[in-house]
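In: Just the structure for this:
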Amino acid sequence: MANESTTTCIDILVAILLPPLGVFLKYGCKAEFWICLVLTLFGYLPGIIYAVYAITKN
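Out: As a prediction, the model looks like this:
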């Protein structure tokens, strides 16, 4: 079984490659996902920054 820090690390790696997917894996189809999707459409870097923030904020 993977512990929480391993899961967070994998989520961050996925968020760097495809930001909305990383947020979706953590939160599902909630507001965080939609914000990340819009930011990624405006620019890849803002999407990555928000995704890493959203995954690590708790």
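
In: From here on, just use CA atoms for contacts and neighbour counts.
Out: Will do.

In: got the residue ranges for the helices in this structure?
Out: Secondary structure of the chain, counting by DSSP state H: helices at 4-17, 19-27, 31-42, 44-56.

In: one more, for comparison:
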Amino acid sequence: MPFTASDLIKIVLAIVLPPLGVFLERGCNADFLINILLTVLGYIPGIIHAIYIIFKF
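Out: A predicted model of the protein is given here:
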């Protein structure tokens, strides 16, 4: 799957506000709730999870 401009925007948003990047990629589901929890517990784990979700095929 090619890397698109929307993926770049999602990555930037995932760095600034990780749950927003996950929401744009997957919508409001378990991944979104997990990312909110990870972001509350620690900002870096939230970013890592968001980047993982965006790059996961």
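
In: What's the TM-score once they're superposed?
Out: TM-score of the superposed chains, computed with TM-score structural alignment, normalised by the length of the second structure, equals 0.91; 56 aligned residues with a CA RMSD of 1.4 Å.

In: Let me know which of the helices of the first structure is tucked in deepest.
Out: Using mean count of other CA atoms under 10 Å, the stretch among the helices of the first structure with the largest mean neighbour count is helix 19-27, at a mean of 22.

In: Which elements pack onto it?
Out: Using 3 or more CA pairs under 8 Å, 6 or more residues apart in numbering; DSSP states H and E, the elements in contact with helix 19-27 of the first structure are helix 4-17, helix 31-42, helix 44-56.

In: if we look at it, which residues are touching it?
Out: 11-16, 32-34, 36-37, 40, 47-48, 51, 54-55 (CA atoms under 8 Å, 6 or more residues apart in numbering).

In: That one versus helix 31-42: what angle between them?
Out: 170 degrees (axes from the mean of the first three to the mean of the last three CA atoms, to 10 degrees).
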